[in-house]
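**Q** predicted model and sequence below, questions to follow.
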Amino acid sequence: MSLASHLEELQRKHGDVERQLGEAMNHPSMDDLQIVALKRRKLALKDEIEKLKGDPTQH
């Protein structure tokens, strides 16, 4: 998988998690632990995206 396609996939997953998080936060019945897990997943994806964008050895 090329770097560009890997970044696209990570960005797509980040967007998916962001939408899930938005939906979860709009439902009062949603478990706080699930919301925290989504936030952590979103942050992990963002960190990986930033790492790949900023690491010249990955290009």
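**A** Structure's in. What do you need?
**Q** contacts and neighbour counts: CA atoms only from here.
**A** Will do.
**Q** how far away is M25 from M1?
**A** 34 Å (C-alpha to C-alpha, to the nearest Å).
**Q** more neighbours: the two, which one.
**A** Of the pair M25 and M1, M25 is the one with more neighbours under other C-alpha atoms under 10 Å, namely 15 against 6.
**Q** take this one as well and set it beside the first:
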Amino acid sequence: MFLNFISFLSIVLGICILGLSAGIVLGSYFENNNIDYFVYVSAFLAGLGSIMVIFGALRDRND
């Protein structure tokens, strides 16, 4: 399996963003620190991370 650098970078950054959004949700749940608007930000980050992973996986290899 061959991936060019842009595809690899997109996948890795997408996974990092997904981990960040999961950490925000878990931190908000366990700490109960009344900062609920971070959960909405994490939903946006989860969507962005998922799009980046899908983009990296389905990117054309002829670049």
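**A** That came in fine, so what should we check first? Remember, predicted model here, so these are calculated numbers, not experimental data.
**Q** superpose the two chains and report the TM-score.
**A** Once superposed, chain against chain, the TM-score is 0.65 (TM-score structural alignment, normalised by the length of the first structure); 57 aligned residues with a C-alpha RMSD of 2.2 Å.
**Q** what ranges does the first structure have for its helices?
**A** Using DSSP state H, the helices of the first structure run over residues 3-25, 32-54.
**Q** so what does the first one touch, helix or strand wise?
**A** Other elements packing on helix 3-25 of the first structure under the criterion 3 or more C-alpha pairs under 8 Å, 6 or more residues apart in numbering; DSSP states H and E are helix 32-54.
**Q** cool, and the last one?
**A** With contacts defined as 3+ C-alpha pairs under 8 Å, 6+ apart, helix 32-54 of the first structure has these neighbours: helix 3-25.
**Q** can you tell me how far whichever residue in the first structure pairs up with A46 of the second structure is from H27 of the first structure?
**A** Aligned against the first structure by TM-score structural alignment, A46 of the second structure finds its counterpart in K42. K42 of the first structure is 19 Å from H27 of the first structure, where distance means C-alpha to C-alpha.
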